[in-house]
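Visitor: okay, structure incoming, though there's no sequence with it:
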């Protein structure tokens, strides 16, 4: 009996421990979910607060947004601009920053960008709004001369980036975000090296394009819709005999497809993780002459669980012994691996709390499956939440740097008959230049062009102006102030409008209308004549725009302008005129 009592006690202890551990795991899941929901709620509160402070409460998708893009007027619906949620473009035109956006003298939102490239983006968005989900338009293209500028704009507005490159395999930014999280300290920009649908599926082509390129990311979509791939920190080589390498950083992954419950990363175990052979494409793992993931002749052979971790319960029933036809395969070079400081790494760990949660294997298979599936789902959601948080952080910087400022800082240029518009700060980017001296703020103020724009006048400004007109009774100024007439309304007033405010005396009406007409003429936009080739000056201006964005941390270092052969000599002369001495080397190299 004593032996039986001891057995019962042990059984109860095991049961209690098991129940306690189970409750602890469920509590961790609940806390993690609560934390994520709290982060989402806090983010929404911050957006609401921003909207109340700077936003247009009446903003609607049907609003027609008037944009002055570098001197070209573009009208487009707000909903068209904002259809790609989470992008910088959506943030800019969402309405929550409306009061902070810079306006030109006609009240249009001003963007200091190349208009040809921005028009291409608007055309793409217009097409996207009428396209079926299964038939989305390709990202915009322009002529070769402007393509690098368009590429900068696509990254600037969050429509494409080296973190979310154009891909035929992956069309979800969240999947790219998840891969970046998985890469950790090995993270970097993605540069396309190879695409089988374009380059062919031969092993020799793969090696010629991807060999000796350092770190790479392989993405594969099969004919049956499975999306998977692998990361290698060991460069691919076309050896004539099979060679395998051990890697502590390589991993394979399954992202989506039929019966795929959640994305899953599988790290290497003991053994050979990467295989190089001239007759093979990417090869991950090699144990007992069996690869976990091997690409040959347009097919991918899968035996996951040999040299890499096995798929957890509930992710997919089975991916062993499968040979699947590849629909498309892409290989990206992972450039500039992140050299994170200890503080940055700790910050990332704090923000990405769930990334390194270990799988549970101490309960029954069904319970393990349920808990691990929930953890993986939470990891995926956290990646999306983190991306939204990071996106919101950059919004204000974008608004202030690209679309913020005063109307007086918008410079109108007449370049031999071609209208161009830019920001004063853009023209001042290179200090030792004729442009910087010509548009220096102090000198510009001396010319009288930095006065407050008429259309920015408040009722007090209008009243003060009226009081300064000889022959106009003070009661007129009081009437204008009482009716809260702004500068924009003042220039629209006619005789009927003045009479409605109680100004009836004919002489006063005629004198006031004459003064309003004079005021209009005096406050017409100041346009500076540039007597040079629009083509050459346009190249310079586009480069200065990109340099200014780079200085603000919103763009990569731009390449030097490249003039076409017929214009090259003229372009060099114009550059040397505006950038004398050594400063010309900044544009000519």
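Guide: Sure thing, it's come through. Here the structure is a predicted model, which is why all the values come from computation and not from measurement.

Visitor: could you use CA atoms for every contact and neighbour count after this?
Guide: OK.

Visitor: report the central residue of this protein.
Guide: The centroid of the chain falls nearest to residue 158 when counting by C-alpha atoms, centre = their mean (1.9 Å).

Visitor: try this one next to it:
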């Protein structure tokens, strides 16, 4: 009986310790959960305080906003401007900062931007709002003179719905298509832009300088006809000359309008999947399945050569024709997903079911912590962006009549180049000479500007 009593005491002690350890572990989890909830509530309170101090707490999606975009008056709904969640447009027009937004003399929200690009993006968002997910509208388009301005505005306002992050060629909804194709080859990862022809140069030298020895990459090419094609290589580019085996390589084409479809063409001869040479850009295949040289792209022009990739009827480039002119080319490094480095809570002292439940909660808490950190970063970016972009002094807004064309801008914009004629003309010293109070500046005609 003495041994039995000892065993019972031992069991009771073990159960007590087990319960205490389990309570301590759950208390640790609960403490972290409460910390995250408090942090989230703090962010929500900060957002609400900003709305009371700087915005309109009664802002609604169906509010009608009048915007003066560089002199062009545009009327739209708040919901149209805020539909791209997380974008700077959504933050700017959320209602939280309405009191801080720069106004023109008629009380309209003033944005010191080129109206052509602004209106093109707004037209696109109007169409997105009324379109189904399966029938997305074509990307916003402007003439070549304003294309750089449009790209700058898309980047400035963080409108990632329009383009894949970092890309000026591929819109965001095609990023998932490319990722899915890469997953099929076990080579998916984050896209890191390492080369763009329009900014880095269309020469083979620039391509190799930027892309050699960078590991797996995906190349995206847009032709002047509007075709978007490319290829993925799971091996690094080089300049040594010769073919290189790439078992996970493939070619692709992305649909750009309603009557075309995207396609993927797998490698059939891995030994000749990619070709290296210092006088060429990226080359895929033994028969020049896809070859870039300077500002041109070729596609299997030699019909007698063995091909290294599948054929597809949806491939838009026609073999044997003159080379297609490249409008732009981008190469993205495929960076393998890596763990965050944060320790994941583990439990090994309990039953399998309890251990798994504890680990699952640790993981969910870490994911929640990462989400809250993202919210913090976005809120900080929001404050900095609104302060820098939209909080100039209201009397800084001026109207110019340039040979009959009405333009509205900020005086500070005209003074960006300190030594320019415009900067001198609108300087405080020059205004004092002319006996004009800065605060009365509203309308300037052509003769005033060139005086």
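Guide: Nice, I can see it. In this text, all values refer to a predicted model and were calculated from it rather than measured experimentally.

Visitor: hang on, the earlier thing: need the contact list for the residue nearest to the centre of structure 1.
Guide: When the contact criterion is C-alpha atoms under 8 Å, 6 or more residues apart in numbering, the partners of residue 158 of structure 1 are 87-89.

Visitor: matching residues in structure 1 for stretch 369-382 of structure 2?
Guide: The alignment of stretch 369-382 of structure 2 onto structure 1 (TM-score structural alignment) covers residues 382-395.

Visitor: roughly how far does the aligned partner of residue 422 of structure 2 in structure 1 sit from residue 544 of structure 1?
Guide: In structure 1, residue 422 of structure 2 lines up with residue 435, judged by TM-score structural alignment. Applying C-alpha to C-alpha, to the nearest Å, the value for residue 435 of structure 1 to residue 544 of structure 1 is 11 Å.

Visitor: those two: which is more packed in?
Guide: residue 544 (21 against 18; other C-alpha atoms under 10 Å).

Visitor: give me the mean deviation of the match of stretch 369-382 of structure 2 from structure 2.
Guide: Stretch 382-395 of structure 1, aligned to structure 2 and superposed, deviates on average by 2.0 Å (mean C-alpha distance after the TM-score superposition for structure 1).

Visitor: chain center to that stretch, what's the gap?
Guide: Stretch 382-395 of structure 1 sits 11 Å away from the centroid of its parent chain (C-alpha atoms, centre = their mean, to the nearest Å).

Visitor: would you list every one of the strands in the stretch 1-150 of structure 1?
Guide: Assigned by DSSP state E, counting those that start in this stretch, the strands in the stretch 1-150 of structure 1 fall at 64-69, 72-77, 109-111.

Visitor: which elements pack onto the longest strand along structure 2?
Guide: Longest strand of structure 2, by residue count under DSSP state E: strand 324-335. Strand 324-335 of structure 2 sits against strand 190-196, helix 197-200, strand 217-223, strand 296-298, with contacts defined as 3 or more C-alpha pairs under 8 Å, 6 or more residues apart in numbering; DSSP states H and E.

Visitor: any chance of those in CSV, plus distance to residue 55 of structure 2 and mean neighbour count?
Guide: Output for those, formatted as CSV (distance: least, C-alpha to C-alpha, whole Å; neighbours: other C-alpha atoms under 10 Å):
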stretch, distance to residue 55 of structure 2, mean neighbour count
strand 190-196, 37, 18
helix 197-200, 39, 14
strand 217-223, 42, 22
strand 296-298, 52, 20
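
Visitor: out of those, which is closest to residue 131 of structure 2?
Guide: Comparing those by their distance to residue 131 of structure 2 (C-alpha to C-alpha), the top pick is strand 217-223, with 25.2 Å.

Visitor: distance between the closest one and the chain's centre?
Guide: What separates the centre of strand 217-223 of structure 2 from the centre of its chain is 17 Å, taken as C-alpha atoms, centre = their mean.

Visitor: the next helix-or-strand element following that strand to strand 217-223, inter-axis angle?
Guide: Next along the chain after strand 217-223 of structure 2, taking DSSP states H and E as the criterion, comes strand 228-233. Computed with axes from the mean of the first three to the mean of the last three C-alpha atoms, to 10 degrees, the direction of strand 228-233 of structure 2 lies at 160 degrees from that of strand 217-223.

Visitor: all helices of the stretch 51-200 of structure 2, in order?
Guide: Counting by DSSP state H, counting those that start in this stretch, one finds helices in the stretch 51-200 of structure 2 at the ranges 78-81, 88-92, 115-130, 147-156, 175-184, 197-200.

Visitor: thinking again about what came up before, and the match of stretch 369-382 of structure 2, which residues are buried?
Guide: By neighbour count with 16 or more other C-alpha atoms under 10 Å, stretch 382-395 of structure 1 contains the buried residues 382-389, 391-392, 395.

Visitor: gap between residue 354 of structure 2 and residue 26 of structure 2?
Guide: 11 Å.

Visitor: do the same with residue 171 of structure 2
Guide: Noted for residue 171 of structure 2: a distance of 45 Å to residue 26 of structure 2, by C-alpha to C-alpha.

Visitor: and if you look at residue 410 of structure 2?
Guide: Counting by C-alpha to C-alpha, the gap from residue 410 of structure 2 to residue 26 of structure 2 is 58 Å.

Visitor: so those two - more neighbours on which side?
Guide: Using other C-alpha under 10 Å, the more surrounded residue of residue 410 of structure 2 and residue 26 is residue 410, with 21 against 14.
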